[in-house]
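In: structure for this input, please:
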Amino acid sequence: MRIGQTSFVVFASKLVGSALGFVATLYFARTLGAAVLGHYALVLAIVGWLALGGQLGISSAIVKRISEGEEPAAHFTAGMIVVAALGLVLSSGVLALRGVVNAYVGTQVALFVALLLLIRLASSVVNAGLKGERHVHISGFLMPVQTGFRSAFQIGLVLTGFGLSGMLLGHAIGAILAVFVGAAFLSIDMIRPSRRHFRSLFDFAKFSWLSGLKSRSFNDVDIVVLGALVPSALVGVYSVAWSLATFLTLFDSAVSSTLFPELSHADASAEHDRVAGLITDSLTYGGLIVIPGLFGGIVLADRLLRIYGDEFTQGAAVLGLLILASLVYWVSETADERVERA
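Out: Okay, here's the model as predicted:
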């Protein structure tokens, strides 16, 4: 599938997923309030940071090695083993320190953190396998699938009175169902890897984990810090404003997801002219939505947040700044960084 077509499929998938998530978040905001949304956002932020430690760049290494076409099954199996081992260690640590985790979030969530961490890592391996096989459009399609399952189960559980537990359990169910759907499209067989396959993954991962750290810092470090400084209700308000701001980066992230395996494949084939052309195109169209969205978001910030409820309007002042931050982040994704990823 051509880059433009694949990018559009991934973007459309992300758009549908975001729309489903928007409806679900709107319902939760009006039904449960900002405090519960704050707890939920903190749990997901913790899981995101722990998942970074559970991958250590291995997911990117899986994409890289599979896309090169050399012994993809062995590299995929090796990556799955490493991520599974790290996931078990980290989830066990969460359960051992459940008191600290619960105290930080403000409610009993340690078991959900451990469960969601394992599911997040399983999802990262499946998505890496699909991207490595250059099935980025299928990987992108999993987002609305996961969001649809997740939202349906969350709303159903909240309606029956489960509150935050229902949101977290629904999130887990939706994510694991998406993992099963994605695994069904994988054509990679599992074989016993040798030591050199693990070494090959680590040779790439020891550099690529920095890219994951940058992305994670941009996405969740603010919520993690706020969780230690302000009440959970304010964290909920901030998370809603941030979700609106990140909506504007969907197109650029779609292009970036599509570009990585294609760059890797072209580089392995020594098609350097094609690499240059792909990077130029990605930088040309990356800001198609985020730049005009900056001005629209600043003007309409108060109206956008008012639909969530009166307590969320206090976040209108920061929404414009968050959109501006999204624009700055897009600009920082230079051509040199995109080449380095491949």
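
In: drop to CA atoms for contacts and neighbour counts, all remaining ones
Out: OK.

In: residues in contact with the nearest residue to Met80 once chain neighbours are set aside?
Out: The spatially closest residue to Met80, leaving aside those adjacent along the chain, is Val125, at 6.3 Å (C-alpha to C-alpha, 6 or more residues apart in numbering). Val125 is in contact with Ser59, Ile62, Gly79, Met80, Val83, counting by C-alpha atoms under 8 Å, 6 or more residues apart in numbering.

In: quick one: Val125 from Ala178, how far?
Out: Separation of Val125 from Ala178 (C-alpha to C-alpha, to the nearest Å): 12 Å.

In: and after the helix or strand where Leu115 lies, which helix or strand comes next?
Out: Assigned by DSSP states H and E, Leu115 belongs to helix 110-132. The helix or strand immediately downstream of helix 110-132 is helix 136-159, counting by DSSP H and E.

In: before we go on, could you also do this sequence so I can check it against the first one:
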Amino acid sequence: MDFTRSSLKLFASNVGRTTIRFLGIAVFARALGASEMGMFFLFQALLGMIAIPADFGFRGAIEKRISEGRDQSTYLTSALAVKLVPMALVVGLILLFQDAINGYIGAEFAVFLAVAIVIQDVSRLSTIVLRGELRVGETAILRVTRWVVWFGVSGLLVSQGMGVEALIYGLLAGLSVMLVWGWYRVSIPLGRVSLEHAKSLFEYGRWGVISRVGWYFYSWMDVAIIGLLMTQADVGAYEIAWRVTLVVMLLSRSIATTLFPQASRWDAEEAYERIEDMIRKTITPSMALVIPSFFLTLVYAREILGLVFGPEYTVAWLVLIVLMGEKLLQSVHTILGRSLQAVDRPDLAAYATVASITVNLVLNVVLILEFGIVGAALATASSFVLNTVLHAYFLSQFVTIEFPWLEIGWLTAAAAVMAGVVHAIGVVVPIDTLPRLLGIIVVGVVVYALLTLANSSMRRKFVAEMQSLARGVAE
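Out: Coordinates of the predicted model:
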């Protein structure tokens, strides 16, 4: 597997799907309003929560075991057989407590939730298998297609006067296309069910499920608690700010996704020096988009929310700044977290997750009651500081982590100068329309890129990566 080619291919996919999703959220936020968008976000929050017991950590275990290159058919078949039990239990519980679920969301969507969890779990499993086969780049088109279908179906239904249920129909349609196409591309045939292999998956998955719980807490717990303690409009405003910050993580997540199966293979071969070298080389590009985005947000947080989504979302401007600052840590955590799991220590990742979950839960309740949606952002950021530090400590027990301080320092200085330039322009030319906002962002990107490439070391690294990509495309 060509690491650079796969990472950039996945990055291109992430740019495509995130652009489509971001555009869809912006359009639907204006058409439906904060309250109805809040219902959709609460539906997604519950979908994320119930996906954890429905999967029970098996997706991560499947990727790990298949990427090791041994008994792939047996592992896949055993996982499918075992997953039927928690899936059936979760669907049954949803139907049993559908009245409470409908009341929490604000509409009768419990049945849709039961259907969505089945389609989502099976469709995601196909991409996990492809990644385990070291065919990470081939999952790119699947991820884009899902959100193209979502945007198209939802947009059509909204234009016909349908409300928030249009977004849910679109979500189900996108997942269904991903399910069919994904399993069509999987090359591993079904084999026999093995109790021994199922036990191996469970041993890995029982720790992986804790990490999945941690990811849910990080992604959705703040929204879930806001839904309990505040209004659906508050949920909508907070989640819009959160979605903006996800855009800057595209490259980081692409790199981490590509890193895991390759590092897992090297772990099986005990090639730890290669893992160390990969970690060192991937930290800088992982932070390359996040650093300038944070500085740009410091200057234009209100304008980004108000001009793109609508005036009612500007209440979350400080939330946007806090969450964008938190993404600085997450860009490093994505590399460290996936590396720790790749060296077959999901138990240590689970310990770090449990600690951060505890902090997250307590701080969310306390700080939301005190500071509202800003408190939720502070709670999430604080818990992720602890999570990142613990992952770095545990991973350092197995491999040497070399942090590229000089390169990160140069990127930070370039971003700070960029922020000064765009602020000065904003003083002279008020940023009060969407075209002007997009224009100032383009100016910031150009200034940051020129300053970054002014460093000879950064320039050589960029040229080397582009040459590697060109060779991969030529092949």
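
In: circling back to that earlier point, can you put the contacts of Val125 of the first structure in a markdown table and add neighbour count, distance to Arg150 of the first structure and secondary structure?
Out: Below are the contacts of Val125 of the first structure laid out as a markdown table (neighbours: other C-alpha atoms under 10 Å; distance: C-alpha to C-alpha, whole Å; DSSP: H, G, I helix; E, B strand; the rest coil):
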| residue | neighbour count | distance to Arg150 of the first structure | secondary structure |
| --- | --- | --- | --- |
| Ser59 | 29 | 23 | helix |
| Ile62 | 31 | 27 | helix |
| Gly79 | 27 | 27 | helix |
| Met80 | 23 | 24 | helix |
| Val83 | 24 | 24 | helix |
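
In: out of the residues you listed, which are shared with the second structure?
Out: Among the contacts of Val125 of the first structure, the ones still in contact in the second structure (both residues aligned by TM-score structural alignment, their matches' C-alpha atoms under 8 Å) are Ser59.

In: from the contacts of Val125 of the first structure, which is closest to Val43 of the first structure?
Out: Val83 (20.4 Å; C-alpha to C-alpha).

In: correct me, but that closest one touches Leu121?
Out: Yes - between Val83 of the first structure and Leu121 there is a contact under C-alpha atoms under 8 Å: 6.8 Å.

In: overlap in contacts, the two.
Out: Gly54, Gln55.

In: who's in contact with stretch 264-281 of the first structure?
Out: So stretch 264-281 of the first structure is contacted by Lys64, Ser67, Glu68, Leu259, Leu263, Ala335, Arg338, Val339, Ala342 (C-alpha under 8 Å, 6+ apart).

In: secondary structure element for the fourth one?
Out: Just to be clear, that refers to Leu259 of the first structure. helix 250-268.

In: what's the burial count for the residue lying closest to Val158 of the first structure once chain neighbours are set aside?
Out: Nearest residue to Val158 of the first structure, sequence neighbours excluded (C-alpha to C-alpha, 6+ apart): Gly166, at 5.5 Å. By other C-alpha atoms under 10 Å, 19 other residues sit near Gly166 of the first structure.

In: gap between the two ends of stretch 52-63 of the second structure?
Out: Termini of stretch 52-63 of the second structure sit 16 Å apart (C-alpha to C-alpha).
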